[in-house]
Every structure is written in C-alpha cells, then in structure tokens.
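S.K.: Sequence and predicted structure are below.
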Amino acid sequence: MTDDVVLATTRHWLEKAVIGLNLCPFAKAVYVKNQVRLVVSKARHADDLLEELDRELDLLVATPAEEIDTTLLIHPTLFEDFLDFNDFLEIAEGVVDEHGLEGVVQLASFHPQFQFDGTEPDDISNYTNRAPFAILHLLREDSVERAVEAFPEAETIFEQNIATLEKLGHSGWKALGLS
C-alpha cells in the first residue's frame, strides 16, 4: 500500500467520521487550517516506531501550533492485533515522559480493531476509536484545554459519540465507506 493510499484513506476517515460525524468537535478547525500533520510510518518493528515517535514529539513541540497543532503518526501494517498495539501504547506513553512532555503532549490512539474493556468486538461504541490503521495521535495539551473551554459540556462528548454511532449503526458506518 502506497503512502498516498494510506493518507487518502486516513483523510477519508477524518472527513467522514471524525469531522463528518462530529466525533471530535475540535478536529474541524485545525484540519481546515492544515494544522494536522499526517505521517505514514515505515517502521519495520516497534523500536523503529518509537524512534519515529521521538522525532515527531520533537518536531511538534519545536513548531508553532499555527503550523502544526496535532500529529497523526499512522502505521498501516505494524500492529494488526489491537492487544499488541494496546501494549505498545504503554511504552509510547513512556517516550512522552522521557521527553519531559507530560502535561505538554498527550497521546490518543486509534486502531481498526479498537475495543473498550468490557465490550464485545462488534459493539458500535468501539467505533469511536476505530480508524483504518493503527494511529498514534499527538495532541498539544494547551490546545486540548482551549478547545474544552470553548466547548460547552465537553465531558459529554463521549456519550454523544456513542449515541451518534448507535443511531448510525453498522450499516450507516459502512455506507460512509468506513468498513
């Protein structure tokens, strides 16, 4: 799969699900201003991906938010199994801490098989964090804080997302080209 296909597929997911379904009410503003950095990882193993994460963290904090507000580090093939990816996230969080960026940058994650604890694999609520590929999302804490302050009742976003997906259903998700 070429980088162009990975990027196009990721943009489709961002535009149709994340922004189109308003799963993240903060995403549209930075996306339309081209402040979202999309990076396709070529890492062959987890150690290489950690090195890429190192570089992306350095770049994000060294670049003004007006240029890069957030980064999606996309890996199309390395973590096919969600549980392996989930285990990797603990190590990735450690990289953020090693950089002294706790409270400055946070990681969010997306995966094609994302599953919340206590849910069934096909539970529609899992789709709030499903993406076409394994993705590490690097977010600036100050940007998140500003967005939360501007959004009334930000703590209800998760529940609203589940309600949106329950209304949409699996067939609606597929109809968006997001299977």
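M.R.: Ah, there it is.

S.K.: From now on I want contacts and neighbour counts done on CA atoms only, so please keep to that.
M.R.: Noted.

S.K.: ok, residues contacting stretch 40-55?
M.R.: Contacting residues not belonging to stretch 40-55 are listed as 3, 6, 7, 73, 74, 75, 76, 78, 88, 92, 95 [C-alpha atoms under 8 Å, 6 or more residues apart in numbering].

S.K.: Looking only at that stretch, what residues are buried by neighbour count?
M.R.: 40, 41, 43, 49, 50, 52, 53, 54 (16 or more other C-alpha atoms under 10 Å).

S.K.: Likewise for stretch 153-169?
M.R.: Those would be 157, 161, 162, 164, 165, 169, for stretch 153-169 by 16+ other C-alpha under 10 Å.

S.K.: if I pick the nearest residue to residue 69 once chain neighbours are set aside, what's in contact with it?
M.R.: In space, and not counting its chain neighbours, residue 69 is closest to residue 35: 5.1 Å by C-alpha to C-alpha, 6 or more residues apart in numbering. Shown in contact with residue 35 (C-alpha under 8 Å, 6+ apart): 65, 66, 67, 68, 69, 70.

S.K.: Reformat those as a markdown table; add distance to residue 12, secondary structure and neighbour count.
M.R.: Shown next, in a markdown table, are the contacts of residue 35 (distance: C-alpha to C-alpha, whole Å; DSSP: H, G, I helix; E, B strand; the rest coil; neighbours: other C-alpha atoms under 10 Å):
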| residue | distance to residue 12 | secondary structure | neighbour count |
| --- | --- | --- | --- |
| 65 | 23 | coil | 16 |
| 66 | 23 | coil | 11 |
| 67 | 22 | coil | 14 |
| 68 | 20 | coil | 19 |
| 69 | 20 | coil | 23 |
| 70 | 17 | strand | 25 |
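
S.K.: Second structure follows, compare the two:
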Amino acid sequence: MHATDDPIADTRRWLERAVIGLNLCPFAKAVVAKDQVRMVLSDARDEATLLSELGAELLRLRDTAATEVDTTLIVHPQVLSDFLDYNDFLETADALVAELELEGVLQVASFHPHYQFADSHPDDIANFTNRSPWPTLHLLREDSVSRAVEAFPDPDEIVERNVATLEKLGLPGWRALFEDVPSG
C-alpha cells in the first residue's frame, strides 16, 4: 500500500477501498455512511505520549453518544512503526482500558502496515486483512461489537471470507486498489 504525506487521507482511502470496498468488515459501511467514525492524527513521537492520547480518546468515546461517534481511529505515523513494538504496545493499551474501568465498554483493535499473524510468513496475503497504511489503534464500543456479532453470528466466517477474498485478489490486486487511475 502506498502511503502519502497525508495519513488521514490514506486511512480514508484504505477504509473506502479495502475495508468497505472489499467488505473486510461488514459493519464498517454503516458507521462511515452515518459519519460516526472519528479519525485522529496523533503527533506522538513516543509511546508515553501515544498512551496519553489513547486514554483521552477512550474517555472521549465513552462520554460521546454512539449516534455521534461510534468508533475512533487513532492514526499514529511517528511512533510504533516497528510491528513487534506495536504489538507489545497493545498489551499496554489493554491495561489502560482496564485501568480506566472500560473493560466490557470499549476495546482496542489493531491495524498496522506490517501486520503479521503469529506463525505466518510476512508476505502471507491473510496478513493484509489487518494491514493499514499507517499504524492505527481502532477504538470500538463493546455494545456495537455485540450488536454486529448478533447480526452476523459466526465471526469466524468473516475471517475465512476475508482471507478467501484476499487470496483471490492477490498481492497485485491489493496494490492496485490504492493506485489512482489518471483521468483523461
């Protein structure tokens, strides 16, 4: 995926073309259409600052009506570009959710340009189900996740379908999603 110097625009493009366009998340289209996705560009340059921003966004999401903001994406291009460091940070993020007494209320999902599932090869197309143009923390409301799962009772089916979609698309097809076609 080609990242530009505008991480929010890149993230919107990824949401539109991959997440919604390939239906990788069957729940994303509705919240995007209702303009209920908050996108935050973090200027954090270290984990402590990012953790502070994460805490503020968790509290903001908790205190904001779901009809106004249902989910938040924190795009943080200047910190945790190494996937293993990012992955380690997720434990800290989950600990913060617990510290703020938000377990069962909010959760943090993860997307990264170098996302790699355990025991997979870095180029395994399945990894691309969680690859975003920039390191991104996705804050979700547990109630929204529960409602979505009720509407789609077998979440494992989503994962299997996504892997099948990406296997059919292949790496060249994935890359083509983000190439802008010149007009004319």
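M.R.: Thanks, I have it. Source: prediction; values computed, not measured.

S.K.: between the contacts of residue 35 of structure 1, which is nearest residue 114 of structure 1?
M.R.: residue 70 (21.0 Å; C-alpha to C-alpha).

S.K.: Run through the strands of structure 1 in chain order.
M.R.: 36-40, 70-75, 105-110, 134-140 (DSSP state E).

S.K.: residue nearest the centroid of structure 1?
M.R.: residue 137 (4.2 Å; C-alpha atoms, centre = their mean).

S.K.: picking up where we left off before, so for residue 116 of structure 1, which of the strands of structure 1 sits nearest?
M.R.: Of all those, strand 105-110 comes closest under C-alpha to C-alpha, at 11.4 Å.

S.K.: Which secondary structure elements does the closest one sit against?
M.R.: The helices and strands touching strand 105-110 of structure 1, judged by 3 or more C-alpha pairs under 8 Å, 6 or more residues apart in numbering; DSSP states H and E, are helix 82-98, strand 134-140.

S.K.: Give the buried residues for the longest one.
M.R.: For helix 82-98 of structure 1, burial by neighbour count (16+ other C-alpha under 10 Å) applies to 82, 85, 86, 88, 89, 92, 93, 95, 96.

S.K.: wait, what's in contact with the second one?
M.R.: Residue 85 of structure 1 is in contact with 79, 134, counting by C-alpha under 8 Å, 6+ apart.

S.K.: how close does residue 172 of structure 2 sit to residue 165 of structure 2?
M.R.: Using C-alpha to C-alpha, to the nearest Å, we find residue 172 of structure 2 at a distance of 13 Å from residue 165 of structure 2.

S.K.: swap in residue 113 of structure 2?
M.R.: Counting by C-alpha to C-alpha, the gap from residue 113 of structure 2 to residue 165 of structure 2 is 19 Å.

S.K.: Give me the distance between the residue nearest to residue 76 of structure 2 when sequence neighbours are not counted and residue 75 of structure 2.
M.R.: Of all residues not flanking residue 76 of structure 2 in the chain, residue 42 sits nearest, at 4.9 Å (C-alpha to C-alpha, 6+ apart). Distance, residue 42 of structure 2 to residue 75 of structure 2, using C-alpha to C-alpha: 6 Å.

S.K.: again with residue 21 of structure 2
M.R.: Counting by C-alpha to C-alpha, the gap from residue 21 of structure 2 to residue 75 of structure 2 is 20 Å.

S.K.: Between the two, point out the one with more neighbours.
M.R.: With neighbours defined as other C-alpha atoms under 10 Å, residue 21 of structure 2 and residue 75 compare such that residue 75 has more, 25 against 14.

S.K.: now what about the top helix by length along structure 1, what contacts it?
M.R.: Counting residues, the longest helix found in structure 1 (DSSP state H) is helix 157-175. Contact partners of helix 157-175 of structure 1, identified using C-alpha under 8 Å, 6+ apart, comprise 21, 22, 23, 24, 124, 125, 127, 128, 179.

S.K.: Go ahead and build a PyMOL selection from the buried members of those.
M.R.: Restricted to buried positions by 16+ other C-alpha under 10 Å, the PyMOL selection for the contacts of helix 157-175 of structure 1 reads:
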select buried, resi 22+23+24+124+125+127+128
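
S.K.: Residue 143 of structure 1: which of the contacts of helix 157-175 of structure 1 is nearest?
M.R.: Nearest to residue 143 of structure 1 among the contacts of helix 157-175 of structure 1, with distances taken as C-alpha to C-alpha, is residue 24, at 13.2 Å.

S.K.: so how far is residue 164 of structure 1 from the residue nearest to that closest one when sequence neighbours are not counted?
M.R.: Closest residue in space to residue 24 of structure 1, ignoring its immediate chain neighbours: residue 18 at 5.7 Å, by C-alpha to C-alpha, 6+ apart. Distance of residue 18 of structure 1 to residue 164 of structure 1, given as C-alpha to C-alpha: 12 Å.

S.K.: Right, I'll leave it there.
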